[in-house]
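Visitor: what follows is a predicted protein model with its sequence.
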Amino acid sequence: MEKRNKVASNQRHEMTGLERLGLRVSSMINHPIAQMQRWVTIHRLDTDGEAEWEEVMGLLAETPELDLTFNDDESVTVRWEPQSADDRDDLIVDKDCEAEKLEEEAPF
């Protein structure tokens, strides 16, 4: 039994290239300085695969609140406008509604 526990504890989930890139981009966008200035430039690293880069950039491009500029050096500058008070209120109301639904659906 002890041997099985050692094998299970030695197995870890390796992040895929897409997960790594998504986490890096998300961290960059959510960084306090980027949030303050409302823009960030994302550089493609040598470890970022072509398919992964295209998929993440495609997802960003599909997000209506974001404005992407594809630079000559293959970096991408992401810009966004500050949310209006109404938009923030809508998000808060939506989160409250979701919390209520979760409470209603809780099996305990």
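Guide: Sure thing, it's come through.

Visitor: all contacts plus neighbour counts: C-alpha atoms, from now on.
Guide: Noted.

Visitor: so for the helix or strand harbouring Glu54, what gets flagged as buried?
Guide: Secondary structure from DSSP states H and E places Glu54 in helix 50-62. The neighbour-count criterion (16 or more other Cα atoms under 10 Å) identifies Glu52, Trp53, Val56, Met57, Leu60 as the buried residues of helix 50-62.

Visitor: putting a second one here so we can go through both:
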Amino acid sequence: MSKHAASAAELPGAYERLGIRIQKIINSPTAQKSRAALIFRLPDEQEDDWNQLLEEIAENDNVTLAYRDDGGVQIFWTVPKED
């Protein structure tokens, strides 16, 4: 494998970049404290990628998505108590 091909393979794709961006928002101290995050799709992000990510987030237990009129999605979650 050439040096160019190796570096190209390491770059995250559009979906991965979207996931990283949303993960940073969700993991921010403010979001973690309130157990909520407000996210928006950026103009350069594909709608299919956005919808796939929202579906994957919604599959998690204790997570609720609220779709807003302004296009944003509010994510709420609860942390289950340990036994």
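Guide: Received it, and whenever you're ready, just let me know what you need. What you see is a predicted model; the values in this text were computed from it and never measured.

Visitor: list the TM-score for the superposed pair.
Guide: For these two chains in superposition, a TM-score of 0.84 is obtained (TM-score structural alignment, normalised by the length of the second structure); 81 aligned residues with a Cα RMSD of 1.9 Å.

Visitor: before we move on, back to that, what does the helix holding Glu54 of the first structure correspond to over in the second structure?
Guide: Equivalent residues of helix 50-62 of the first structure are located at 47-59 in the second structure, counting by TM-score structural alignment.

Visitor: which non-adjacent residue is nearest the aligned partner of Gln35 of the first structure in the second structure?
Guide: Gln35 of the first structure maps onto Gln32 in the second structure when the alignment is built from TM-score structural alignment. Taking Cα to Cα, 6 or more residues apart in numbering as the measure, Gln32 of the second structure lies nearest to Ile26, with 6.9 Å between them; neighbours along the chain are not counted.

Visitor: show me what contacts the one you found?
Guide: Contacts were defined as Cα atoms under 8 Å, 6 or more residues apart in numbering; by that measure Ile26 of the second structure touches Gln32, Ala36, Ala37.

Visitor: and if you look at Leu65 of the second structure?
Guide: Counting by Cα under 8 Å, 6+ apart, Leu65 of the second structure touches Ala58, Val73, Gln74, Ile75, Phe76.

Visitor: would you mind measuring from the second one to Arg41 of the second structure?
Guide: Right, Val73 of the second structure. With the distance defined as Cα to Cα, to the nearest Å, Val73 of the second structure ends up 9 Å from Arg41 of the second structure.

Visitor: same check, this time on the first one
Guide: Using Cα to Cα, one gets 16 Å for the distance from Ala58 of the second structure to Arg41 of the second structure.

Visitor: same check on the fourth one?
Guide: As judged by Cα to Cα, Ile75 of the second structure and Arg41 of the second structure stand 13 Å apart.

Visitor: neighbour-wise, which of these two wins?
Guide: Neighbours per residue (other Cα atoms under 10 Å) separate Ile75 of the second structure from Arg41, with Ile75 holding more: 20 against 16.

Visitor: surely the more buried one is in a strand?
Guide: Yes: the assignment for Ile75 of the second structure is a strand, going by DSSP: H, G, I helix; E, B strand; the rest coil.

Visitor: superposed on the second structure, what's the mean shift for the helix or strand just after the helix holding Glu54 of the first structure?
Guide: Helices and strands here follow DSSP H and E; after helix 50-62 of the first structure, the next one along the chain is strand 66-70. Superposing on the second structure places strand 66-70 of the first structure at an average distance of 0.5 Å from its equivalents, by mean Cα distance after the TM-score superposition for the first structure.
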